[in-house]
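J.: just coords:
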């Protein structure tokens, strides 16, 4: 269940104090200065997925500051990603100032000073990640704070799309799914940081490899589903199709190619089993997601150099003459 904090029921005179308490309690301790003589109502709706705290904020003009005093009194060290939905935010940290407009996002680090100014009614969604769970160097993160990300291309687009959906559906996730979604969000942030520093090499970061492992496990459990596709796999893991393709590209593979290879390997194994004579080649192909026998035969021949029937005959021949000491050799 989400936690809702609102100053709407209060008088304008009481809203400033209650809003300061709500902001500091939800995020990290900060000074909050409202810019209206009669403050507009403010609302914060919060959910938690695993270790990630998600908050949807709507309020009027204000300035918030995190000072050395706040940092010394609070040992929480969070990475804060904010998706702007309405209004324009001016953010300062690490010697930079950025302007974040609707559809854009930015990163803040609670372990250092920052200042945020919003001169109009606004709404944004923020995501608080424990800093220790983000396996990136401090200097790499420091180089990207108070930076405007447009979310239109590359890893920034993946982050924006995924986080927006994560916030929309947070209330529907059970605890286990929530943890997996939070882990994927961390993977995406690492991917974004590595990409911005030119280190998106052939071996992805450890967290990216973990996402790929989870995807592969899902594929292996669902090889028999003829409708298994990149879009359905991405949906099951709460990631974009583009990000899914990036994961496999890190290994020099494609999603569909990897699925086809696993299906063919399962078919090749089953074709040599005693039950293969009774059920037939087409039934074995269907068992592993190949709905078209002709397509299966062509794919099998392209992969192994012989047809499924030829593979069966070769296996029976070698078994008949006692050559069972090892696996059959591909042509």
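T.: Thanks, I have it. Quantities reported herein were computed from a predicted structural model and do not represent experimental measurements.
J.: use CA for all of it now, contacts and neighbours both
T.: Will do.
J.: can I assume residue 38 sits in a strand?
T.: No. Looking at residue 38 with DSSP: H, G, I helix; E, B strand; the rest coil, it is coil, so not inside a strand.
J.: nearest residue to it other than its sequence neighbours?
T.: Nearest non-adjacent residue to residue 38, counting by C-alpha to C-alpha, 6 or more residues apart in numbering: residue 12, 5.4 Å away.
J.: so what's that neighbour up against?
T.: With contact taken as C-alpha atoms under 8 Å, 6 or more residues apart in numbering, residue 12 is in contact with 38-40.
J.: what do you get for residue 123?
T.: Applying C-alpha under 8 Å, 6+ apart, one finds that residue 123 lies in contact with 56-59, 84-87.
J.: Farthest pair within these?
T.: Spatial extent of the contacts of residue 123 (C-alpha to C-alpha) is set by the pair 56 and 87 at 13.8 Å.
J.: ok, the two, which is more surrounded?
T.: Neighbour count, other C-alpha atoms under 10 Å: between residue 56 and residue 87, residue 56 has more, with 20 against 17.
J.: Look at the more buried one and give its secondary structure.
T.: strand.
J.: and if you look at residue 41?
T.: Relying on three-state DSSP, one would call residue 41 coil.
J.: you'd agree it is up against residue 16?
T.: No. Using C-alpha atoms under 8 Å, residue 41 is not in contact with residue 16, being 9.5 Å away.
J.: neighbour count winner among those two?
T.: Taking neighbours as other C-alpha under 10 Å, residue 41 and residue 16 compare with residue 16 leading, 23 against 18.
J.: Tell me which residues touch the more buried one, please.
T.: Listed by C-alpha under 8 Å, 6+ apart, the contact set of residue 16 reads 33-34, 39.
J.: want to compare, so here's the second one:
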């Protein structure tokens, strides 16, 4: 039921090789151990099989361990004592007393342990884990604190089962394993919601940073996603993902902001003498034809119509109302005196 590997039972120069060989056989994976030369190497490993689950207690002295994963499953590491770091692929996390970390057993990982440590490790077959948490891989390595909530319940149950392993009857194994799996699924689901909330908050913050920078530089005709990404310290692909949930892409949003700014200036009484093309240029529109088309598409009138105060229906951009359809449809054929009586004047488009 319980197997023990104790390095102190060997001569000091044999300890690392002995532990590596025994762990390779017991855990069915490759290990590389680099001990801290300033202290004698020591390691104790206890193993308990709980039905389809396995629980390990590993304690020892400072060292660096590289594990070559070969099993199709996952492991949950509870850092009982000591500090250090854990790295698997591009992800890295700090080991702190009480921290919980989910590992993909099929992938290699590295433990850096600069001081004496103690871990409890639960190994779970992949089908069993996916039965309680299907999308578990995005949660690997990240630190889960076991001080409260479902993580505290899971960590306490894991400690309790391992501590009482010698008193458990074989008939209790399945019940305890099912309970532990259920608590693991609840803990991971809770952590996934927390990660999702934090991710949403971070994305919202980055989205506002991007928009703030873009608003401050709308007049720059060279403003684009690549330039903004470099200035705010994000990748262009990440910015595209941020705006994928919005109704407009970043460049569409920038164009809309520029058009709104142009509309405000064209409508301002104090700027009626400024040429339309200058206003467009000052808000980042280098191509006047493009500006006119975009302006009409957004507001239903031409820039000159806004400058003249002409209603959208009289510009031909919207249907007429209030019984004026006939007059508006025939504005072009009215004489100058007739247009003067109606208070209508023709203005050229930009």
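T.: Arrived safely, thanks for sending. In this text, all values refer to a predicted model and were calculated from it rather than measured experimentally.
J.: What's the TM-score once they're superposed?
T.: For this chain pair, the superposition-based TM-score is 0.54 by TM-score structural alignment, normalised by the length of the first structure; 193 aligned residues with a C-alpha RMSD of 2.2 Å.
J.: before we move on, back to that, give the aligned equivalent of the residue nearest to residue 38 of the first structure in the second structure.
T.: Mapped onto the second structure by TM-score structural alignment, residue 12 of the first structure lines up with residue 12.
J.: What of residue 215 of the first structure?
T.: For residue 215 of the first structure, no residue is aligned by TM-score structural alignment.
J.: Helices along the stretch 151-300 of the first structure, start to end?
T.: 154-169, 175-196, 206-221, 230-236, 241-249, 255-271, 276-279, 281-287, 293-304 (DSSP state H, counting those that start in this stretch).
J.: okay if I get these as TSV plus mean neighbour count?
T.: Compiled in TSV, those are given as follows (neighbours: other C-alpha atoms under 10 Å):
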stretch	mean neighbour count
helix 154-169	19
helix 175-196	20
helix 206-221	16
helix 230-236	15
helix 241-249	19
helix 255-271	17
helix 276-279	12
helix 281-287	19
helix 293-304	16
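J.: Residue 291 of the second structure - that's part of a strand, no?
T.: No. The assignment for residue 291 of the second structure, made by three-state DSSP, is helix rather than a strand.
J.: Report how many residues lie close to it.
T.: Neighbours of residue 291 of the second structure (other C-alpha under 10 Å): 23.
J.: so how far is residue 43 of the second structure from it?
T.: 72 Å (C-alpha to C-alpha, to the nearest Å).
J.: cool, residue 276 of the second structure as well?
T.: On the measure of C-alpha to C-alpha, residue 276 of the second structure and residue 43 of the second structure end up 79 Å apart.
J.: mind listing the helices for the second structure?
T.: In the second structure, the segments counted as helices under DSSP state H are 15-27, 126-132, 149-163, 170-216, 225-232, 236-244, 250-267, 276-282, 288-299, 303-308, 325-329, 336-342.
J.: Can you tell me which of the ones you listed is nearest to residue 100 of the second structure?
T.: It's helix 149-163; of the helices of the second structure, that one is closest to residue 100 of the second structure (C-alpha to C-alpha) at 8.0 Å.
J.: what residue of the first structure matches up with residue 130 of the second structure?
T.: That one, residue 130 of the second structure, aligns with residue 135 by TM-score structural alignment.
J.: can you pull the contacts of that match?
T.: Residue 135 of the first structure makes contact with residue 190, according to C-alpha under 8 Å, 6+ apart.
J.: Residue 111 of the first structure too?
T.: Shown in contact with residue 111 of the first structure (C-alpha under 8 Å, 6+ apart): 71, 76-78.
J.: Can you turn the buried part of the residues you listed into a PyMOL selection?
T.: Buried residues within those, by 16 or more other C-alpha atoms under 10 Å, are selected in PyMOL with:
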select buried, resi 71+77+78
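J.: As a markdown table, the helices of the second structure with distance to residue 1 of the second structure would be great.
T.: Below are the helices of the second structure laid out as a markdown table (distance: least, C-alpha to C-alpha, whole Å):
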| stretch | distance to residue 1 of the second structure |
| --- | --- |
| helix 15-27 | 13 |
| helix 126-132 | 21 |
| helix 149-163 | 12 |
| helix 170-216 | 10 |
| helix 225-232 | 57 |
| helix 236-244 | 50 |
| helix 250-267 | 61 |
| helix 276-282 | 79 |
| helix 288-299 | 74 |
| helix 303-308 | 83 |
| helix 325-329 | 92 |
| helix 336-342 | 100 |
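J.: Residue 143 of the second structure: which of those helices is closest?
T.: Nearest of those (C-alpha to C-alpha): helix 170-216, 9.7 Å.
J.: relative to helix 250-267, how tilted is that closest one?
T.: Counting by axes from the mean of the first three to the mean of the last three C-alpha atoms, to 10 degrees, helix 170-216 of the second structure points 40 degrees away from the direction of helix 250-267.
J.: What is helix 170-216 of the second structure packed up against?
T.: Where contact means 3 or more C-alpha pairs under 8 Å, 6 or more residues apart in numbering; DSSP states H and E, helix 170-216 of the second structure is packed against strand 43-50, helix 126-132, helix 149-163, helix 225-232, helix 236-244, helix 250-267.
J.: mind redoing it with 7 Å?
T.: helix 149-163 (3 or more C-alpha pairs under 7 Å, 6 or more residues apart in numbering; DSSP states H and E).
J.: now for the helix it packs on, which elements pack on it?
T.: helix 170-216.
J.: Nearest residue to the aligned partner of residue 146 of the second structure in the first structure in space, please, no chain neighbours.
T.: The alignment partner of residue 146 of the second structure in the first structure, by TM-score structural alignment, is residue 151. Excluding its sequence neighbours, the residue lying closest to residue 151 of the first structure (C-alpha to C-alpha, 6+ apart) is residue 157, at 4.0 Å.
J.: ok, so what distance separates that neighbour from residue 103 of the first structure?
T.: Noted for residue 157 of the first structure: a distance of 10 Å to residue 103 of the first structure, by C-alpha to C-alpha.
J.: what's near enough to touch the most centrally placed residue in the second structure?
T.: Nearest to the mean C-alpha position of the second structure, by C-alpha atoms, centre = their mean, lies residue 199 at 4.7 Å. For residue 199 of the second structure, the contact set (C-alpha atoms under 7 Å, 6 or more residues apart in numbering) is empty.
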